[in-house]
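>>> Just a sequence and a predicted model for now, questions to come.
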Amino acid sequence: MSRNRKAGTVTIIPDLCIIDIAEEGKGVGKADELVVFVEKAVPGDVVDVRVVKKKKNFAEAVIEQLHKKSELRTDPFCQHFGTCGGCKWQHMEYDAQLKFKSKNVEAALQRLAKIDTTGMEPILGSAANKYYRNKLEYTFSNKRWLNKADMDERSAAPDADSPELEMNALGFHVPLRFDKILDIQHCYLQAEPSNTIRNELRDYALKAGLSFYDLRNHEGSLRNLIIRTSSTGEVMVAVVFAYVEQDQINGLMAHLKSRFPEITSLLYIVNQKKNDTIFDQEVRTYAGRDHIFEEMEGLKFKIGAKSFYQTNSDQAYELYKITKEFAGFSGDELVYDLYTGAGTIANFVARSVKQVIGIEYVPTAIEDAQFNSALNGIDNTLFYAGDMKDILTREFITEHGKPDVVITDPPRAGMHVDVVERLLEMEAEKIVYVSCNAATQARDLALLKEKYEVLRIKPVDMFPHTQHVENVVLLKFKGQQIKDL
């Protein structure tokens, strides 16, 4: 390794070999004993890098010059790559993405839970790695992120008579800049009519003189846009306003209704809080229904503006099939479905078991779960809303019975330690642990190892071109033998 050199106060590390990729998606190299995390680097690259942050044992850097391209590199397909915070791995071949996602899951389970992963099953890739999302949320802002071309244009025409740059934007937050929005022209995450609706709404708002939200001063008319689509061909559009007149709302909504007759659920929300959450806000229906329907294996699921549903519908079906397979139901099981959300997994497995009891923190999600059971003629589900550690008590288990199988699909933070302790007390025959964060899953598995052994592990890629990955683990209680495995 060549010695580091300094250009003024800038540290340059030359000829750095990228040997791995970190869980957060950055390339990893080593300069002597210093671990260097490099934005947009791919294993196999040889690069000169500029250090932007340095700690005792690691540094963060950006590429100054690419000397040798990795064989795993490919050309990014999106014009917004590198500025937008999404799809950070689209410069790496998809097969390589799957390899490193699987490797990161394996490393987390080995390092944090001391689990033998030699029998880990191959990762299940996504059949579609573009236009796979069924939901996107955009932000309006009067502070558009200016790219190099914008800055060059501003510098070339500094006089007062030159036209001003358009500063309004509808798109995504720039990483680490909460008040700067990247104006999106085409997004490869959601299929049409998503892009057309977003661009038409932006154009209408600019022509109509509607103000875009100021994220610092909390002023302006237009705040957020939510677009949901389903495999049944239905489309939901929800526009979030802030400080606005009703006639402005009516004008915009009427334009969307006329321009896009395929919208089956046209909604709006007025949110004047300082945060963007809509769970405590009234959703008003302008046209159509207040929901759309998703369908999976003959089951229909109601999706509202506030509903939780896996954002990759096709891959969610694969994930649920794996969960059901891991559980190995015989037909007479009592199942607890923890963090049930809108009851998708609970309803998906209900016809294969005696009874499913779902628990979820969000009351509106439980309402959706109950509705979906009734919609599909499922009468062997019970749902409860509340904090998991407060609901899942000894008294609750005494009342409803000890489960044969527990399915748990917690948020990224994993399960509360009290919930893990309750699982250890329950001693269910099987636990199927679905996770979107291998590190917190491994932390919980390390505790569960007291009474459980890991039988199967299978990662599932729900989000191509990102570092995120789902992982399904089957655990069996050490004190019993599992039947029919």
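Received, thanks.
>>> Could you use CA atoms for every contact and neighbour count after this?
OK.
>>> got the contact list for Gln246?
Contact analysis of Gln246 by CA atoms under 8 Å, 6 or more residues apart in numbering lists nothing.
>>> can you tell me how far it sits from Thr139?
Using CA to CA, to the nearest Å, we find Gln246 at a distance of 20 Å from Thr139.
>>> Equivalent analysis for Arg412, please.
Counting by CA to CA, the separation of Arg412 from Thr139 is 23 Å.
>>> Between those two, which is the more surrounded one?
Thr139 (23 against 13; other CA atoms under 10 Å).
>>> Verify the assumption that the more buried one is located in a strand.
Yes: membership of Thr139 in a strand is supported by DSSP: H, G, I helix; E, B strand; the rest coil.
>>> got another, please set it beside the one above:
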Amino acid sequence: MGRRQSHKGVEVVGVSTSRQPGERTCPHFGHCGGCHWQDVPYAEQLRRKEEYVRRVFGEAGIELPECFPILASPSSFAYRNKMEFTAVPDAEQGLRLGLHRRGRFDEVIDIVECWLPPPLANELVEVVRSVARRRGIRAYDYQRHSGFFRNLVLRYATPPDQWMVLVVTTTPTADEEVSFLEEIAELLPQRFPEVRTVGHVINDTWSPVSVGQLRILAGDGVIEQGFGGLRFRISPFAFFQVNWTQFESFFGRIRELASPRSTDVVWDLYCGAGSIALVLARWVSQVYGVELVEAAIEDARVNAMLNGITNVTWHVADLHRPSGKAVLERLPAPDLIVLDPPRAGVHWRLLQFLCEHPAERMLYVSCNPVTQARDLKRLLTVYRLQCLQPVDLFPQTPHVECIALLQRRD
């Protein structure tokens, strides 16, 4: 067995940093923090992820009655529909625009060719970087908290190919900074017809996040993703699953495991922009989606209207607070509960409520098997674990998604 390495809190067995004979990797691999497993054949990546899931659940004392083979990604490259590039000062070239060096959040590598998003992303990065350098735009200095250009966010949707470009800066204070934004907004849609919208995000805080005051510079501010006969509007800050090549398989597997019935009442908790809720809505009587982020619920409402779906009711609520519990208590009792929490997992207060009010079935979707196993230990006091489906949404990385199907104990 190989040595162990830790990646963002996930311990992985047998990660090798040596390249496999004949395996080609991108020019930044080994230095860039975007990928960790490019030197590992994809079949071996899948095996390691399955092994990791089994080990995590085994160490949590959870017996797996049935663990399906991991659902492989149709594409192991060019699969990411969202990328965030960071701008930092550079003494020689003015600025660098790229991804963080592996293990370092204070260093950025000038990315020339990234294999994770569709190839057009590399051209968009190069154009924005070239315009910024030509105009002498100052990158934001995270140590001194000064400068202008902070991040470039690219979002992709299909069909057809559509791109959203978000330029994240501090508040413009110089004419050249305003001209830079105007040139980007005019140049990108002209040169690349796939660019449907360009936005400007102002972040004057010390926090290195790509959210803030939004102004649309070109286009209507949204792109649309299609799969499974549905269309989903993606707004600048909307959450959506990152692997666009897995949408059909991933959401199709969720529907299969849910075994929806025409009489079912479904709760979709942490529903985001409504992707799971709307996938299931066509097969059940009623869905109730609950989400903390009001903008996500607004996207969910639009997505329901876009698809002519009327049997979903949306609620803005903090499921980690007593007020969230009050919202759930007013809803009709569910036959199926869907949980899709953030990496930190389900709050203990919500877990307690769900154990006190178990549905017939539950689907727990998680991007973090460690917190999922922790939460299932509590839920298994009133549920039985029927099966576990690992899904590879993140090729070239150690991360793995898991769908757990639970059945209420008699």
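Now that the structure is in, tell me what you want to look at. Model, not experiment: these values are computed from the prediction.
>>> what TM-score do we get after superposing?
Once superposed, the chains reach a TM-score of 0.93 (TM-score structural alignment, normalised by the length of structure 2), with 404 aligned residues with a CA RMSD of 2.2 Å.
>>> Relative to Ser307 of structure 1, how far out is the aligned residue in structure 1 for Asp39 of structure 2?
Matched by TM-score structural alignment, Asp39 of structure 2 corresponds to His91 in structure 1. According to CA to CA, His91 of structure 1 stands 33 Å off from Ser307 of structure 1.
>>> cool, Val405 of structure 1 as well?
Going from Val405 of structure 1 to Ser307 of structure 1 by CA to CA gives 26 Å.
>>> Report the buried residues of stretch 111-122 of structure 1.
For stretch 111-122 of structure 1, burial by neighbour count (16 or more other CA atoms under 10 Å) applies to 112-113, 115, 117, 120.
>>> Show me the two of the residues you listed that sit farthest apart.
Distance extremes for those: the farthest pair is Leu112 and Met120 at 16.0 Å, using CA to CA.
>>> how far out from the middle of the chain is stretch 252-265 of structure 1?
In terms of CA atoms, centre = their mean, to the nearest Å, the centre of stretch 252-265 of structure 1 is found 28 Å from the chain centre.
>>> my bad, stretch 126-133 of structure 1
The answer for stretch 126-133 of structure 1 is 13 Å, by CA atoms, centre = their mean.
>>> Give me the contacts around that stretch.
By CA under 8 Å, 6+ apart, stretch 126-133 of structure 1 touches 188-191, 311-315, 461-465.
>>> Show me which pair in those is furthest apart.
Using CA to CA, the pair of the contacts of stretch 126-133 of structure 1 lying farthest apart is Ala191 and Asp461, separated by 18.8 Å.
>>> The contacts of stretch 126-133 of structure 1 in helices, which ones?
Cross-referencing the contacts of stretch 126-133 of structure 1 against helices under DSSP state H gives 313-315.
>>> Now, of those, which are buried?
Buried by 16+ other CA under 10 Å: 313-315, out of those.
>>> Tell me the one of those residues nearest Ile18 of structure 1?
Of all those, Ile18 of structure 1 sits closest to Gln315, with 30.9 Å by CA to CA.
>>> After alignment, which residue of structure 2 pairs with the closest one?
For Gln315 of structure 1, the residue aligned by TM-score structural alignment is Gln246.
>>> Could you give the number of residues near the residue lying closest to that match once chain neighbours are set aside?
Excluding the flanking residues, the one nearest Gln246 of structure 2 by CA to CA, 6 or more residues apart in numbering is Ser73, at 5.8 Å. Neighbour count of Ser73 of structure 2, defined by other CA under 10 Å: 22.
>>> With that, I have no additional questions.
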